[in-house]
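Undergrad: okay, here's the prediction I keep looking at, along with the sequence it came from:
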Amino acid sequence: MPRRLLHRLRAPSASLALHLSVVHPWGLLAAVLRAPSRLLDSLTAAHHRYLDRLTARVTQNAVLFPQGFFCDGWGDLNTPKRLWEVLQSNRMREVNVLGASDISWTPRRRLPTARVCLEEGRFASTLPNAKQFLPASSLDAFCELVTPSDWYNDDGSEKAVEDRTLVVLLPGTGEHGFLHRRTALAIPLARRGVATLILEGPFYGRRRPQDQKGSKLRRVSDLPILGQATIEEAKSLLAYCQQHRGFSHLVVAGSSMGGLHAAMTASVFPGDVGATAWLAPPSAVPVFTDGLLAASCNWTSLYKQHELELLDKMLQGHAVTSSSSQERSFLDEDPVQQAKKRMRLFLSITDIDNFHPPRRCDAVSFVVGTEDEYIGARAPEWTTPS
């Protein structure tokens, strides 16, 4: 993407002056900042582990984030069992349909320099029993539709465009709001004639609970609930855009956590949809037990003995964790290791192996980092769908 942007700036001197006179200041700043990044490619390739660790140190800073992830403990201990029952019953394949008027859209506005149009939508979360599982701040979902400006006439009416493609872009860990995904992905895709619908996930951005610090979820159970809500909302948006916005080709995509949720969405969506995930873990388990984010977890709040005993009773005989029964012996282990083993069992519901391959395996593309410090060196790799 940066090469194409720089190529556009290498115009003849006369037209370059005109172009720079109308370019948005933030766009110009982005071009200036991205150009040197190519010079750092060899450095990051050789020392990426140290850079990963340096970045993680910022998010683990005791002054900025004194409580870390899961400061309020495990949360709803029934969550793994409930979600497993949902998966087993195939209810995840059902779509909670959004009617034509169920999404409230802002007036379309143009970004002339980027050559795109933006519309922001708001709708009630389509997670079943959302009020029971989501905080009040997450009950309303927000999305941003980014489309090529040449899809519209000067008077704002839509042109007749056949075979329109839409990418529903899900949030990765720490992706609050729309700006980053709009700049890095949606605008470049629009220049290739592809629209993007950016979803702001629960617990993030305007949907973040007031007592939550940044992306640091306060309870372990918030994580699978966040995932279920994201998947349900993504399915509803895919169906809505196909039925009411005239998109003929659908793709769901995301990076990191968003990539994992994109793969899960493609698995349970009843229609044809492509899926693209990059730098995504196959499960949340290695991220929070072996990867760099493990150091950001508030383990003190997770190894209270009475909670561990109650958690063991909830997980005992659980189908999701039956294959890990050999890990039930916690004697003579330090408290953090005891908590980590329960964490592996609790979050095993987030494993992609619990989901069937999507309808269109030929429309799936996964990009995996071979030495991703955030996922952890011992994490299993993605396998080719069969």
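TA: Perfect, I can see it now.

Undergrad: only C-alpha atoms for contact and neighbour calcs from this point on.
TA: OK.

Undergrad: mind listing the strands for the stretch 251-386 of the chain?
TA: 274-278, 364-367 (DSSP state E, counting those that start in this stretch).

Undergrad: next, format these as TSV and append distance to L83 and mean neighbour count.
TA: Below are these laid out as TSV (distance: least, CA to CA, whole Å; neighbours: other CA atoms under 10 Å):
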stretch	distance to L83	mean neighbour count
strand 274-278	22	23
strand 364-367	25	17
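
Undergrad: including distance to A253, could these go into TSV?
TA: Shown next, in TSV, are the strands of the stretch 251-386 of the chain (distance: least, CA to CA, whole Å):
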stretch	distance to A253
strand 274-278	5
strand 364-367	9
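
Undergrad: is E120 in a helix, a strand, or coil?
TA: Counting by DSSP: H, G, I helix; E, B strand; the rest coil, the backbone at E120 sits in strand.

Undergrad: I meant to write I198 there.
TA: strand.

Undergrad: now do the contacts for it.
TA: By CA atoms under 8 Å, 6 or more residues apart in numbering, I198 lies in contact with 143-146, 168-171, 178, 181-182.

Undergrad: the same query, at a cut-off of 10 Å, please.
TA: 120-121, 142-146, 167-171, 177-179, 181-182, 185-186, 234, 253-254 (CA atoms under 10 Å, 6 or more residues apart in numbering).

Undergrad: which of the strands of the stretch 251-386 of the chain sits closest to Q338?
TA: Of all those, the one in closest proximity to Q338, counting by CA to CA, is strand 274-278 (31.4 Å).

Undergrad: helices or strands up against that closest one?
TA: If contacts are counted by 3 or more CA pairs under 10 Å, 6 or more residues apart in numbering; DSSP states H and E, strand 274-278 sits against strand 165-170, strand 249-255, helix 257-268, strand 364-367.

Undergrad: put this next to the first one:
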Amino acid sequence: MVAVNLGAAHYWLDHLYGAIMHRMRLAPPFFSGGWGGPKLELLEQMSRQLIAQGLAQVSLQHWPPPAINPVWRTVWESRRARLQEGVFTTPCEEMLKQVLPIESQTARVRLLSPRNVPAHETSCVVHLAGTGDHGFDRRLRLGGPLLEKNIATMVLESPYYGKRRPPLQRGARLLCVSDLLLLGRTTIEEARSLLYWLEAAQGYKKLGICGLSMGGVHAAMVGSLHRTPVAILPFLTPHSAAVAFCEGILQYGTAWEVLMRDELLSGSMTREQVVERMRTVLSLTDVTQFPPPKNPNSVIFVAATVILLSILVYFLPFVFVMCCVSSLIHL
């Protein structure tokens, strides 16, 4: 009973904090540029077509994913490990590239791997970014302990984040709703190509993909579309972005008034109607519409009640390593 009460207190404190941050305008809101006009219409149409055709069937028809050829440089190396950074052109189809910001069309990735151990004797986990996770450092720190287990870590910088961020965007606050769909679609395509590159070009026998929050949603999607079983580790992940923006704390940081006035909508709409429209759009990011994983035994979902979340943060590196090793064992 105490845990339930404390959990409720944390829940309401989170929402109170979000409301205060938004009302005091301490940070710019999400989607201050509106829905995205024709870009959103294009992305909705493409996404609904893929879902109607069946994502499992589409992924088989388009296998292997588009080839990439990263250009690498060594950031540092020691006796035990090496950190490399690679760049490559995003493998998204041309129609998506035309609406993707030029800054986001060049992907950046870092690979932390053990030295003097051939790839076929090691495993590699691709770590995708959560909301607001610019650059590489946070996720690379989690990759350090994996080196002890001969597990490499590949970290992809998301489009719209870090050096891939458009100049008018402040921080992680995407300008348009269409940007969120583009971010997800591009991340999925890049991660699929990276997994295939690690497998086909580098010779890794065991692969995994993971992410926190938004990164976990993308990881679950990518893992489900890979032709062979991979370890999948979504951490503290909702089933879609609709949960975060329509029910969670991000609802307080969303420019609902701008979205209500956007010319994409015909006529005036109430706040409730706009929220429902947002829920419909973001339902396209629902991971439950994707095929089930090839090997459910190699999938670990890490979830927490609100009261346990603050405790889990302190033990995240330990939990992360334990889950990675456990899921890779089942491949």
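TA: It's in. This one's a predicted model, so the numbers in the text were calculated from it and none came from an experiment.

Undergrad: ok so, going back, export the helices and strands packed on strand 274-278 of the first structure as TSV, with columns for distance to Q210 of the first structure.
TA: Output for those, formatted as TSV (distance: least, CA to CA, whole Å):
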stretch	distance to Q210 of the first structure
strand 165-170	22
strand 249-255	25
helix 257-268	22
strand 364-367	34
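
Undergrad: which residues of the stretch 1-150 of the first structure fall in helices?
TA: Using DSSP state H, counting those that start in this stretch, the helices of the stretch 1-150 of the first structure run over 2-9, 13-22, 25-34, 41-59, 79-88, 130-133.

Undergrad: looking at those, which is buried most?
TA: helix 79-88 (a mean of 16; mean count of other CA atoms under 10 Å).

Undergrad: neighbouring contacts of it?
TA: 89, 91-93, 133, 220-225, 228, 268, 314-315, 318-321, 345-350, 354-355.

Undergrad: rewinding a little: and among the helices and strands packed on strand 274-278 of the first structure, the most buried is which?
TA: Highest mean neighbour count among these (mean count of other CA under 10 Å): helix 257-268, a mean of 27.

Undergrad: that one maps to which residues in the second structure?
TA: Counting by TM-score structural alignment, helix 257-268 of the first structure falls onto residues 214-225 of the second structure.

Undergrad: just the buried subset of the contacts of helix 79-88 of the first structure, please.
TA: Among the contacts of helix 79-88 of the first structure, those classed as buried by neighbour count (16 or more other CA atoms under 10 Å) are 92-93, 133, 220-225, 228, 268, 314-315, 318, 320-321, 345-350, 355.

Undergrad: map L312 of the second structure onto the first structure.
TA: Aligned partner of L312 of the second structure by TM-score structural alignment: none.

Undergrad: from what I can see Y50 of the first structure touches T44, true?
TA: Yes - in this structure, Y50 of the first structure is within contact of T44 by CA atoms under 10 Å, at 8.9 Å.

Undergrad: how close does V155 of the second structure sit to L16 of the second structure?
TA: According to CA to CA, to the nearest Å, V155 of the second structure and L16 of the second structure sit 33 Å apart.

Undergrad: if I look at the counterpart of K216 of the first structure in the second structure, how far off is N69 of the second structure?
TA: In the second structure, K216 of the first structure lines up with R173, judged by TM-score structural alignment. Going from R173 of the second structure to N69 of the second structure by CA to CA gives 30 Å.

Undergrad: got it, and L328 of the second structure?
TA: 26 Å.

Undergrad: tell me who's in contact with the match of K216 of the first structure.
TA: So R173 of the second structure contacts 27-32, 131-132, 160-161, 179-180, 253-254 (CA under 10 Å, 6+ apart).

Undergrad: spatially central residue in the first structure, please.
TA: G258 (2.1 Å; CA atoms, centre = their mean).

Undergrad: my read: that one touches T230, true?
TA: Yes - under the criterion of CA under 10 Å, G258 of the first structure makes contact with T230 at 8.9 Å.

Undergrad: can you check which residues contact both of those two?
TA: Jointly contacting G258 of the first structure and T230 under the rule CA under 10 Å, 6+ apart are 170-171, 201.

Undergrad: run a quick neighbour tally on R165 of the second structure.
TA: 20 (other CA atoms under 10 Å).

Undergrad: just checking, it touches A107?
TA: No - here R165 of the second structure does not reach A107: they are 11.2 Å apart, not a contact under CA under 10 Å.

Undergrad: out of the contacts of R173 of the second structure, who's nearest K39 of the second structure?
TA: Among those, D179 lies closest to K39 of the second structure (CA to CA), at 8.6 Å.

Undergrad: circling back: quick one: common contacting residues for R165 and A107 of the second structure?
TA: In contact with both R165 of the second structure and A107: 158-159, using CA under 10 Å, 6+ apart.

Undergrad: average offset between the match of helix 257-268 of the first structure and the first structure?
TA: On superposition with the first structure, the mean distance recorded for stretch 214-225 of the second structure (mean CA distance after the TM-score superposition for the first structure) is 0.6 Å.

Undergrad: got a list of what the closest residue in space to Q212 of the first structure that isn't next to it in sequence touches?
TA: Closest residue to Q212 of the first structure apart from its sequence neighbours, by CA to CA, 6 or more residues apart in numbering: R218 at 6.5 Å. Shown in contact with R218 of the first structure (CA under 10 Å, 6+ apart): 67-75, 203, 209, 211-212, 297-298.
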